[in-house]
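Student: coordinates for the following, if possible.
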Amino acid sequence: MKSNYFNLKNNLIIALLFSAVSILAQKSETPDAVYDLGAKINEMTLTIGGVLVVATNDGLTGIRPTQKEPVFVFNTFGQLKPEETEFIPGSPYIVVSQGANSKFAGIAKTKRAVIDYIKGEVIFNSENDNWNQIYTCNIVLPQNKLIVSGIQKEGDKFEKMTPKVAVYDLNSSKLDYSFFLDKPGRVGIAKDFSVTGTPLFLKNFIIIPTAQGLIAKSHKGDDLWECKIKGVNWMVADESEQEIYGFETTTNGKNTRIHKVGNNGAELWKDDRKVQGNVSNFQILPQGLAVVSDKNDGGSNSILATKNESEIAFLSAATGEDLWEKAPKTKGYVQHFYVQDDGILFGIQQGGINKISFDGTTLFKKPLKTGENIMIMAQTPQGLIYITSEDANIVDLKTGDQVWKKPLKYKNSAAVASTFDSAKNRYLIAANGTIYAIDASSTDISELANVKFDEKEVANTMEMRNGNIFLSSSQNLALLDANGKQIFQEYFKSPGQSGFIKVLSGVVAVASTALAVSTAARAGMNRTNPYGSANDLDNYNDYGKEAKRASDMFASIGSASFAIMSKRFKASAATENSQFILTKLDDGVGLVKVDKNSGKVTKEIILNDKKPEYQIDEFEGFLYYKANNSTINAYNLK
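Tutor: Okay, the predicted model is just below:
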């Protein structure tokens, strides 16, 4: 490796001694904390709350380098498979599952536990509450509730055999109320009351979807109503909570049926509405219901097979009928979907952007052709900027007319980096080693510079730093002045293309890390958009907005753990002026901390491992390194 510190050749003795002191100051081989977990480490997960959760042969352990002892140790269920541990997005909770799911009592015991990894507490354990079987275990946010269904070994012999639902408060870890889904000891033909989907928790009541229909209970567990709509998987309520939409995936998984009921259980549509594919986006609007569903051919080669593409429909909230005479053609999967004042804007993964009004009129003069993989669609003062792996442009959001005189085109690039230079009033885009500058006023495009990275890497990050342009990839970084002249360019050789596990940063992609959700949740499952719609078009380069959104969301829930998460997202990253690179050093494989403003290495940590496994928390500024099969070393990177 090329040294960025010093050159000892021909130096005086005093300089040699000074340099030796500098080496000791720069290298950090003594960890700040060591955690011997006493069992083989299988996996490490850095949570958005800043706790490293380690899966071992004994169970789970949570560590935070500011504490000498683990935050928690959960060995009650023994070793867990990866699929038995679920990190609930946007929360401090882990749901641990063990045992096969069964809707029939007595066949197989199932166990569930919920861990608050920030508090370090097990706030629910089915074993402690005498649950013999758990059918479903759902955390509901922002209400901060846990809803469990299954068979509980309490009461008389009939109660011990009757499906039951219990609602727990996660803040206090106490039971709010519970109720049976069927009358214990009921005489007659056995009925299947298995819970078929995620319950909907509303202000005044809760709805449980079952194989017998929807069952509504008060927050004390009192009976309210039942509806015969069966097999619902997930539900959404409008803002007033007067109207509820239920989504049922058909048995073959190729279609979704949408049902509508009132808050009294009455069916509000004469017939359900069937859409092809699985619903991936759903939003209730004053003008109607926006629905995106994704179709899949299932691998069939038949000419009659379903096309792999999305469908966009706009339904009447009153009747469920399609309000558009002709749905817009997608010819691919909807990658971006945004609701605006005058209509719906969408971008297709295979290329193409269009906009349609709520009455079904196409707003763009013609569909906009773009390259594949639309990485960015965002609002700018000049219009909608889009950046794909092949081209970029800004278009008028009303008409679809291009704002730039011509689109910027480049050869398909593995990564594209971009930023806005406010001092020069220009957009900067880096693709395939070329940096393009687009004047925001004149829209003139010029090639500002060419930057060739080693190991055939291309820049995947670009930012403005004090008027200079910073570029980086996994093993390379460079700083250019405003005119494109190189200030520095540094390369750190990788230990081998497959010889290491790359860092999973705790700060990258704030929005997706903090708010990542399942397909159904993205579609709108069990939420009335209390924090603003996920279908709002973001402003270009406004990463702070996403971090604030996450912080505000956590703060609104009102528990100590969520308050800690809110504070974490409100703060700037402790390492925002540095980049961490795993490289081959003179003394072995290690991690270097490189200053983004100078390109100088400010810290080296030798990991003594050709294939190191590690995680970096860039918010707090810590490195977690798997030192051996049972030990985690933590280093302070500040």
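Student: CA only for contacts and neighbour counts going forward, please
Tutor: OK.
Student: and the strands in the stretch 501-638 of the chain?
Tutor: 578-585, 588-595, 601-606, 614-617, 622-628, 631-636 (DSSP state E, counting those that start in this stretch).
Student: what's the neighbour count on the closest residue to Cys227 other than its chain neighbours?
Tutor: Closest residue to Cys227 apart from its sequence neighbours, by C-alpha to C-alpha, 6 or more residues apart in numbering: Leu214 at 5.0 Å. Using other C-alpha atoms under 10 Å, the number of residues around Leu214 comes to 23.
Student: cool, and Gly78?
Tutor: Neighbours of Gly78 (other C-alpha under 10 Å): 13.
Student: now swap in Lys183 and tell me
Tutor: By the criterion of other C-alpha under 10 Å, Lys183 has 12 neighbours.
Student: nearest residue to it other than its sequence neighbours?
Tutor: Using C-alpha to C-alpha, 6+ apart, the closest residue to Lys183 is Thr162 (7.6 Å).
Student: the one you found reaches Ile151, doesn't it?
Tutor: Yes - between Thr162 and Ile151 a contact is recorded at 6.3 Å, counting by C-alpha atoms under 8 Å.
Student: who's more crowded, those two?
Tutor: Neighbours were counted for Thr162 and for Ile151 using other C-alpha under 10 Å; Ile151 has more, 26 against 20.
Student: the structure of the following sequence is requested for comparison with the preceding one:
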Amino acid sequence: MKKITRTFLLAVMCTYAVAVFAQPKTAPAWSAKFKSPINWQRVHSLGYLIVSTNDGLYGVNPGDGKILWENKNYPALSADRFQEVDGTEFVSISFLTDKSSTIPMQAIIEVVGGKVLFDSQKEQIGVLSRHVLPSSGRLLVIGVRPNTLSASLFMYEIASGKQLWANDDLFKADQAGGKGLLGKLQAMGQQLSNLQSLTSEPVELQDQSMIITHPNYVIRLNSGDGKVLWKNSIQPSKRGQVYFSPFKKNVVYIGTEVESETGSGFTTTSSSNNKEPQKFYTNLYYAFDLASGNALWKEPAKENDKLNQVIMHEKGIIICPRSSQKPTINLVDYETGKTMWGNKGKGVKAQGSVVSYITTEKGILITTAFDNAWNNKAEEYYLNLLDPNTGTLKFEKSVKLKGDLVRSEMVPKGLLFITTREVNILDTNTGSLLWGNSIEAGTSLTGEKVRPFPTGSKGDKLYVFSSKEDGLFEIDKTTGIFRKMTSTKVEFGGKELPKAIDVVADGVLLYSDQNVLKFGFDGLLKYSKYYPAPRQPALVRALLMAEAVRAAYIGAAASAYSAAFAQASAQTNDAAGKAMGQELSKGFGQLGQAGFAYSSRALKEFNARYKASQNTPNFVMMMTTQEKKGNQLIQVNKTNGEVASAVDIKNDKEPEYDVDQIFNYIYYRPTAAEIVCYKL
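Tutor: Have a look, this model is predicted:
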């Protein structure tokens, strides 16, 4: 097979490569055969398998392999034209009607039954953008009708696919302007500028209305019938964001990012090859009365550089622009829109762009990035404490971190932070580090700053492996004291370094691509296993991809679903669906806005998968090779490091397989038109 597919992997397990001796084989659970070659396969977040062949698109039941639906309108669909609609039970397909097309068509399909809820080709609408409205269960499409120069809005009911309304006039050119040819040219120019998608996701309000931001407008619409409640022109912008403050009721704040070829602040670098001019950025902030749309400030608040973090505080709006240099943090007054901090309201210079913050009793602890996260250098992160009462930074000198910040949390002794290179605790009273010497990953060669060195936690204990010390450390989060658990050098076969830690009932496991090792909590070695890797890198590529996707999901899924579940549970009339939505909302973190439109049935299915993901499996998956038997995908028991079962990949040098790590299914393609499922 010629390529390896990407998967949506959701379970709490890691993947590595191994070599095996005799072990039990896993029998196939089912096999699905297709009439033409399979081009790619995907695992939807609800677990359904989507398969593309030369004949069409198919939905497969993961339980028994039966084909749930087929759609032959999309044969040989390119994988980059397929996308899951985040937080929903739907997928979207985009396509061009011909080579000269510039605006794509788009279809939205429900994954369980294959129902086409929206087909822009049938509707004759080119899609600029589409937006799921969670509270109302609707789909907003910004599209273009044939032979027109302005965008239209179309609202659909997700459950039925029925169009509820269309608004063709909202983004048409205003009538005001010059007359004659000049007036027509001005109107055409404005229409062309209106032929754009929204600059932020729509924000639904409780009264069945919504706020949308277009490059040229801020609009409040009735989402039920499409009528405009109010519409305000703004300075043309590239990005937008809608904000509400708990300290100011019935006011909506809009942040925008404006691009120009003159100015100061954040600038792109012009290219000598394409001779593009330099571009400068400013971020503007507007305040509107929510009911009337009246502007509350004489002019928008302005700060140099790009739109970034905004903190709603009782003192005002703390704006933290993004820049490759050292941007200015400022406070915008709720009443006047004036900037308040620094000399003449010019703000406070920070040691880089604010990438995260934690509100504490002592102030707002900010993490800033300087000339790194935005240009892939990723070398300089700083910590400081912002006093919102005085508009000053508490520490005269920001604390510089080694490596890129991975995560942080407040503990009794201060801020415990983990970077790609070190672990330490910041004393928020003094601005100094609690430990004179951090626990370090090692040199830039061994530390590999593109990924964090391994940590694992259980209760109030954090476990860290340091390649610099070749040892495992235990940190007590309560006391702020750490100890080195291991007395002997930790060595992995194949000159590998541990890259993940799993804390289990009887000890701490360390993993690499080809090694698995366990220490007891007393620091004594329980076992160490090394399994040489297959010679073909393609054999392990999908597993490594699975690991990366899983890590991204664990880091983002909580925030991506919490408010969505709360919204879904509030809207559904199904008692079981409402209860599960509320339960799942508690299980995840918090989120401001999320695309989410699950039916009651889908909530039940997601509930089952969510609960399954919380159960850490007692095995890891690895790829290995045996000279006579070929390649195998295996389960390695965490208890003793031995192989529990295996799936033959044989001598397929570049296998097609996907893994659903919630229910532990392996989908392997042994031939061009067949998928075999193994249940571990």
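Student: what's the TM-score here?
Tutor: TM-score for the superposed chains, counting by TM-score structural alignment, normalised by the length of the first structure: 0.78, backed by 575 aligned residues with a C-alpha RMSD of 3.9 Å.
Student: which element, helix or strand, includes Leu181 of the second structure?
Tutor: Leu181 of the second structure is part of helix 180-194, with elements assigned from DSSP states H and E.
Student: list the buried residues of that helix.
Tutor: Applying a neighbour-count criterion of 16 or more other C-alpha atoms under 10 Å, one finds Gln186, Ala187, Met188, Gln190, Gln191, Leu192, Ser193, Asn194 buried in helix 180-194 of the second structure.
Student: need the residues you listed in CSV (columns: distance to Gln124 of the second structure).
Tutor: Shown next, in CSV, are the buried residues of helix 180-194 of the second structure (distance: C-alpha to C-alpha, whole Å):
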residue, distance to Gln124 of the second structure
Gln186, 28
Ala187, 25
Met188, 22
Gln190, 23
Gln191, 20
Leu192, 19
Ser193, 21
Asn194, 19
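Student: to which residue of the second structure is the residue nearest to Cys227 of the first structure aligned?
Tutor: Under the alignment (TM-score structural alignment), Leu214 of the first structure pairs with Val218 of the second structure.
Student: for Thr380 of the first structure, same thing?
Tutor: When the second structure is aligned by TM-score structural alignment, the residue opposite Thr380 of the first structure is Val411.
Student: correct me, but that match touches Asp476?
Tutor: No - contact criterion C-alpha under 8 Å: Val411 of the second structure and Asp476 do not qualify, at 9.9 Å.
Student: tilt between the longest helix anywhere in the second structure and strand 630-637?
Tutor: Once the second structure is assigned using DSSP state H, the helix that runs over the most residues is helix 538-571. Using axes from the mean of the first three to the mean of the last three C-alpha atoms, to 10 degrees, the direction of helix 538-571 of the second structure lies 50 degrees away from that of strand 630-637.
Student: now find how far off-centre helix 538-571 of the second structure is within its chain.
Tutor: Distance, stretch centre to chain centre, for helix 538-571 of the second structure: 8 Å (C-alpha atoms, centre = their mean, to the nearest Å).
Student: next one: stretch 381-389 of the second structure
Tutor: Using C-alpha atoms, centre = their mean, the offset of stretch 381-389 of the second structure from its chain centre is 26 Å.
Student: for the second structure, what spans make up the helices?
Tutor: Under DSSP H, the second structure gives helices at 120-123, 180-194, 444-447, 538-571, 575-587, 600-613.
Student: what's the local residue count around the match of Thr380 of the first structure?
Tutor: With other C-alpha under 10 Å as criterion, Val411 of the second structure counts 17.
Student: and if you look at Asn252 of the first structure?
Tutor: Residues lying near Asn252 of the first structure (other C-alpha under 10 Å) number 7.
Student: tell me how far it lies from His259 of the first structure.
Tutor: Here the criterion is C-alpha to C-alpha, to the nearest Å. By it, Asn252 of the first structure lies 18 Å from His259 of the first structure.
Student: what's the answer for Gln152 of the first structure, then?
Tutor: To His259 of the first structure, Gln152 of the first structure is 31 Å away according to C-alpha to C-alpha.
Student: now for the strands of the stretch 501-638 of the first structure, which one comes closest to Gln276 of the first structure?
Tutor: strand 614-617 (41.2 Å; C-alpha to C-alpha).
Student: how close does that closest one sit to the second structure?
Tutor: Mean deviation of strand 614-617 of the first structure relative to the second structure after superposition (mean C-alpha distance after the TM-score superposition for the first structure): 2.0 Å.
Student: now that strand: which residue numbers in the second structure?
Tutor: Aligning strand 614-617 of the first structure against the second structure (TM-score structural alignment) gives residues 657-660.
Student: how far does that stretch sit from its chain's centre?
Tutor: 20 Å.
Student: what of stretch 20-38 of the first structure?
Tutor: So, by C-alpha atoms, centre = their mean, the centroid of stretch 20-38 of the first structure is 33 Å from its chain's centroid.
Student: residues in contact with it: which ones?
Tutor: 56, 61, 65, 68-70, 602-607, 630-636 (C-alpha atoms under 8 Å, 6 or more residues apart in numbering).
Student: ok, stretch 663-680 of the second structure next?
Tutor: Residues contacting stretch 663-680 of the second structure (C-alpha under 8 Å, 6+ apart): 1, 11, 26-38, 65, 609, 612, 635, 647, 649, 655-660.
Student: same question for stretch 523-536 of the second structure.
Tutor: 17-20, 485-487, 492-494, 513-520, 540, 623-625, 631, 640-641, 653-654.
Student: which residue is nearest the centroid of the first structure?
Tutor: Nearest to the mean C-alpha position of the first structure, counting by C-alpha atoms, centre = their mean, stands Ala516 at 2.2 Å.
Student: ok, now which ones touch that one?
Tutor: Pro89, Gly90.
Student: let me know the distance separating the residue nearest to Leu515 of the first structure when sequence neighbours are not counted from Met553 of the first structure.
Tutor: Excluding the flanking residues, the one nearest Leu515 of the first structure by C-alpha to C-alpha, 6+ apart is Gly90, at 5.2 Å. According to C-alpha to C-alpha, Gly90 of the first structure stands 9 Å off from Met553 of the first structure.
Student: cool, Ser218 of the first structure as well?
Tutor: 26 Å.
Student: got it, and Ala414 of the first structure?
Tutor: 34 Å.
Student: who's more crowded, these two?
Tutor: Met553 (22 against 13).
Student: aligned to Lys270 of the first structure, what sits in the second structure?
Tutor: Match for Lys270 of the first structure (TM-score structural alignment): Lys298.
Student: give the burial count for that match, as a bare number.
Tutor: 11.
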